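A.B. asks: show me the folded form of this:
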Amino acid sequence: MPLLTPPVGNLPDTSLIIGDTRVSDSSGGTHPHLYAGNGALTSEVPMAGPVEVDRAVSAARAAQPGWERMPPPQRRKLLNAFADLIERDADLLTDLAIIDTGTPRVQAQRGGMVTAELFRYNAGWTDRLEGSVLPTWPAAALDYAVPRAYGVVAIIVPWNGPSISAGMTVAPALAAGNTVVLKPPELAPYAVLHLGKLALEAGIPPGVLNVIPGGPEGGNALVSHAGIDKVHFTGSGPTAQRILAAVIPHMTPVGLELGGKSASVVFDDIDTSIVPSLLHGIITLSGQGCINPTRLIVQDNIYEEFVAIATQTMAAIPMGDPNDVNTVMGPVVNDAACQRILGMIDRADSEGARLTTGGGRLGGELADGYFIEPTILADVDNSSYIAQNEVFGPVLSILRFSDEADAIAMANDSEFGLAGYVYTNNLKRAHRVADQLDVGNVWVNGFAGIPASAPFGGNKMSGVGRLGGKWGIEEFTRMRNVWVGL
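C.D. replies: Here you go, the predicted structure:
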């Protein structure tokens, strides 16, 4: 196989899925999808415009009453059948993730299995949604509250891990009885389009899940549509603010899972031999993850040793062809991302950060792809631009702290509040610090992923609402109170 050639033979049908119809001649035009490994065109992907959005919303509205009223065991059976097909096609979904964003195979191969597990877990909630019987006064009455689906939910997933994001959002939305209009990103449409095909193959009724890739025009038409009962968006803060403005005329409720500038607080009682394991923040997805720990706040006593080990480790990270099983870190998503990331590195340098490794774009046989060297910036000031803004690239900022109170203050000095990490062998300290971090998720001495049963979401500018577990189901239901006079 030639270097950096994606598995293009596995490209799915790129036409939109509206009900049980495939639409390729769309009013939103097309988007040229470029493979991040070499910048080559993979295909022209049809984009939904207002016409296709309206058709998709109509299909979802027509299907919603029957889907919600379907006996829960039957709805569970269909969602489990969907999960079976996702698991069956896990290898294909791996290939599609590589094509979508250049995700290295060693990371992409988790996507299908994790997505299947998310659908299996949420399928189990279809007959477990509970209400309450409430006390009444002064008259005799029966008062009860029951959870109901919102109706039609618009879900917009990001380009970094779109199939897993679909599992975290679409699965609970469908399990709760909603129908969905799902917009995958124009930068990474393939895996999510395949999920739409599998939903129909599993027997999920047409219109329950509609998949319409689109750009800003299609996205705005979707979130501002009068037929949408709730919006859930995963992505950047500026786009979220535009969505909030767009839903005002209809007062459509919105759930948001946004960015982060997550801090790892590293105390001096750890063994510095674990330093390489703390660097997944810039290795995983080339740093393009909202929960990636991209600020390392390290205690004085081990700071220089930590910086030296981290620098040596990063310089040895295997980069290259995402298709190669030996590649650990691949490209970033596109050329615009390269330019933005390099600009932020240059700014950090001008603001006094110490570049210890990386800082440039790779050349040679990787020059046509979107490869940025894994980069470490030491001696970063927590008030600097690089420390306060999401890079979304393979750039790690290392900061110094003196004591526990200092570390907590630095970690919380951010407009984001998605995730925090604590590394210490002192159990009391671990609990103390975890309790004081103003974030939605804390990991202590490691990162084991996000279980389907756990709540996930952020504080402050990192979003509104929670996904996962019963909280994820509640995100897509609303309570109805019924009072019956006796």
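A.B. asks: switch to C-alpha atoms for all contacts and neighbour counts from now on
C.D. replies: Will do.
A.B. asks: show me the helices in the stretch 201-350 of the chain, by range?
C.D. replies: Listed in chain order, the helices of the stretch 201-350 of the chain (DSSP state H, counting those that start in this stretch) span residues 216-223, 237-246, 280-283, 303-315, 335-350.
A.B. asks: likewise the stretch 1-150 of the chain?
C.D. replies: Applying DSSP H, counting those that start in this stretch to the stretch 1-150 of the chain gives helices spanning 50-69, 72-88, 90-101, 105-108, 111-123.
A.B. asks: so can I have CSV of these showing distance to Val208?
C.D. replies: As requested, the helices of the stretch 1-150 of the chain are arranged in CSV below (distance: least, CA to CA, whole Å):
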stretch, distance to Val208
helix 50-69, 6
helix 72-88, 11
helix 90-101, 22
helix 105-108, 27
helix 111-123, 15
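A.B. asks: got a markdown table for these, with mean neighbour count and distance to Ala411 too?
C.D. replies: Listed next are the helices of the stretch 1-150 of the chain as a markdown table, based on neighbours: other CA atoms under 10 Å; distance: least, CA to CA, whole Å:
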| stretch | mean neighbour count | distance to Ala411 |
| --- | --- | --- |
| helix 50-69 | 21 | 41 |
| helix 72-88 | 21 | 38 |
| helix 90-101 | 26 | 30 |
| helix 105-108 | 20 | 28 |
| helix 111-123 | 25 | 30 |
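A.B. asks: burial of Ile345, as a residue count?
C.D. replies: One way to gauge burial is a neighbour count; for Ile345, by other CA atoms under 10 Å, it gives 22.
A.B. asks: actually, Gly215.
C.D. replies: For Gly215, the number of neighbouring residues by other CA under 10 Å comes to 20.
A.B. asks: how about the secondary structure of the spatially most central residue of the chain?
C.D. replies: The centre of the chain sits closest to Ser165, judged by CA atoms, centre = their mean, with a distance of 4.9 Å. Reduced to three states with DSSP: H, G, I helix; E, B strand; the rest coil, the structure at Ser165 is helix.
A.B. asks: one more sequence to fold, the one below, so I can look at both together:
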Amino acid sequence: MIEKRQFYINGAWVDPAASRDFPVIDPSTEEEVAVISLGDKADTDAAVAAANAAFETWSQTDPAERIAVVEKILEIYNARAEDMAQAMTTEMGAPLKLSREDQVGAGSYHIKNFIRAAKEFDFVRMLRPDAPNDRIILDPIGTVAMITPWNWPMNQVTLKVIPALLTGCTMVLKPSEIAPLSSILFTEILDEAGVPAGVYNMVNGDGVGVGSQLSAHPGVDMVSFTGSTRAGIAISKAAADTIKRVSLELGGKGANLVFADADEDAVRRGVAHMMENTGQSCNAPSRMLVERSIYDDAVEIARETAENTGVANAHDDGDHIGPLVSQMQWDKVQGLIQKGIDEGARLVAGGLGRPDGLNRGYFARPTVFADVTNDMTIAREEIFGPVLSMIPFDTEEEAVRIANDTVYGLTNYAQTQDPDRLRRMARKLRSGMIHLNGKSRSAGAPFGGIKQSGNSREGGAWGLEDFVEVKAVGGYPAE
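C.D. replies: Take a look at the predicted model:
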């Protein structure tokens, strides 16, 4: 049993103000593997006070000094990559191969790209050449509360902690209480790297407790949150009384438009992307819209791909998906699969219950529904499980209308060999990100959505700008 009850406040590991043990469950086995403590208001207040006290000094450090600290973080992070992979596999059920290559890799990828962006980032800028005595100064916003989810732990932690460090902010991290082990390890890494006391603090807790306390705290200047849209709305309301900045990365219900001239791997690629991380990704292409002339063939390919998707214990090596993160998540996914059946969608693969041979663990069957209409619950709600909804369309205009008919706007996808159509899709699809023909975004491109998918952009220079205030200065001495 791993015991990690302490919090990291003002450069030291400290005991919680009150004992509130919380078990960490391995979703592959349903066994308790660790215990943490949930913080209360005294812990939150202590962490915020430490961050506030450290801000005056850290905010005035040379950007090169902050870059050097982050470079040290990257060095230690890479050295502890296997420990990090094991932690995430244990806490949230990512298969070892996915943990090693993608879950851990997401963290190192973001740290490296933020270092590059910071080296090119001007904190003091001229307004225009004809205004030699005007400057735009980008100041760190202050103390940032960071509330991160369980599905891609290091992806989200590094997207918040690293740009905040580089811009001169101080912070309090509240990772998901379901998957805290990787963030505890990350905290050990920052401590070893020499991050000054008070600059970075970590308090474990739940959303109702520490999460709500941070959101409303008068000593917090900004809340950066990744998670459900429901929680994002609650955080925004809690933060309103103190007019703090709220940066939100929320849910999604991505549409993947497959036209008749798509490449032969388009459907398989879309199903595989949907099933990755057991469907627990906000940018998953969970609605596959298929041109009617190839629809029947696409449904068959999707069925075959889903049925050939392996499901196994996350601690086993190999190419397979693991369990859902928790009993609560398993119950939610099962309920939505049942809803799809009840509302008349055609179940072509998977369905209710666990896969054959897996009687323990939060495992779900890779599931495909065909003949879905966009008013069905499974087409409207974010399922966050390995469930794909397939919808036929007749015209490009209809496809775009269906794709955009959602409260979400995170990521959309389009598959066609027509360059003009690709350009139209890039313009007409309403989301913060578009992937064309399986091509992802390059390093430094911003991650973020519109509508109820959020209001911020993370990654690269945009991620740095998220943590600064703009100061306009007149009469600045020319150099």
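A.B. asks: ok so, going back, the residue nearest to the centre of the first structure reaches Val157, doesn't it?
C.D. replies: Yes. Counting by CA atoms under 8 Å, Ser165 of the first structure does reach Val157; the two are 6.0 Å apart.
A.B. asks: counterpart of Val442 of the first structure over in the second structure?
C.D. replies: Superposed on the second structure with TM-score structural alignment, Val442 of the first structure falls opposite Ile434.
A.B. asks: now that match: closest residue in space, sequence neighbours ignored.
C.D. replies: Leaving aside its chain neighbours, Ile434 of the second structure sits nearest to Asn412 (5.0 Å; criterion: CA to CA, 6 or more residues apart in numbering).
A.B. asks: give me the three-state assignment for the counterpart of the one you found in the first structure.
C.D. replies: Residue mapping for Asn412 of the second structure onto the first structure gives Gly420, with TM-score structural alignment as the criterion. State at Gly420 of the first structure, reduced to three classes by three-state DSSP: strand.
A.B. asks: what about Gly420 of the first structure, neighbour count?
C.D. replies: Other residues near Gly420 of the first structure come to 27 when the count uses other CA under 10 Å.
A.B. asks: who are the neighbours in contact with Ser224 of the second structure?
C.D. replies: Taking CA atoms under 8 Å, 6 or more residues apart in numbering as the contact definition, Ser224 of the second structure lies against Val144, Ala145, Met146, Ile147, Lys160, Val246, Ser247, Leu248.
A.B. asks: circling back to that earlier point, isn't the match of Val442 of the first structure right next to Leu422, touching?
C.D. replies: No. Applying CA under 8 Å, one finds Ile434 of the second structure not in contact with Leu422, separated by 10.1 Å.
A.B. asks: looking at those two, which has the bigger crowd around it?
C.D. replies: More neighbours sit around Ile434 than around the other of Ile434 of the second structure and Leu422, counting by other CA under 10 Å; the figures are 23 against 18.
A.B. asks: confirm that the more buried one sits in a strand.
C.D. replies: Yes. Secondary structure assignment (three-state DSSP) places Ile434 of the second structure inside a strand.
A.B. asks: and the gap between it and Val387 of the second structure?
C.D. replies: For Ile434 of the second structure, the distance to Val387 of the second structure (CA to CA, to the nearest Å) stands at 21 Å.
A.B. asks: burial check on the equivalent of Asn256 of the second structure over in the first structure, number of neighbours?
C.D. replies: Superposed on the first structure with TM-score structural alignment, Asn256 of the second structure falls opposite Ser264. Ser264 of the first structure is surrounded by 28 other residues when neighbours are defined as other CA under 10 Å.
A.B. asks: residues contacting the match of Val442 of the first structure?
C.D. replies: By CA under 8 Å, 6+ apart, Ile434 of the second structure lies in contact with Thr411, Asn412, Tyr413, Ala414, Ala426.
A.B. asks: from those residues, pick the one nearest Tyr77 of the second structure.
C.D. replies: Distance from Tyr77 of the second structure was checked for each of the contacts of Ile434 of the second structure by CA to CA. The minimum falls on Thr411, at 29.0 Å.
A.B. asks: the closest one contacts His435, correct?
C.D. replies: Yes. Checked against CA under 8 Å, the pair Thr411 of the second structure and His435 is within contact range at 7.5 Å.
A.B. asks: between those two, which one's more packed in?
C.D. replies: With other CA under 10 Å as the criterion, Thr411 of the second structure and His435 differ in neighbour count, and Thr411 comes out ahead with 26 against 17.
A.B. asks: contacting residues around the more buried one?
C.D. replies: Neighbouring residues of Thr411 of the second structure by CA under 8 Å, 6+ apart: 252-255, 283-285, 431-435, 449.
A.B. asks: and the residues you listed as TSV, adding distance to Pro392 of the second structure?
C.D. replies: Conversion of those to TSV gives the following (distance: CA to CA, whole Å):
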residue	distance to Pro392 of the second structure
Gly252	20
Lys253	17
Gly254	15
Ala255	12
Asn283	21
Ala284	19
Pro285	15
Ser431	21
Gly432	24
Met433	23
Ile434	20
His435	20
Gly449	25
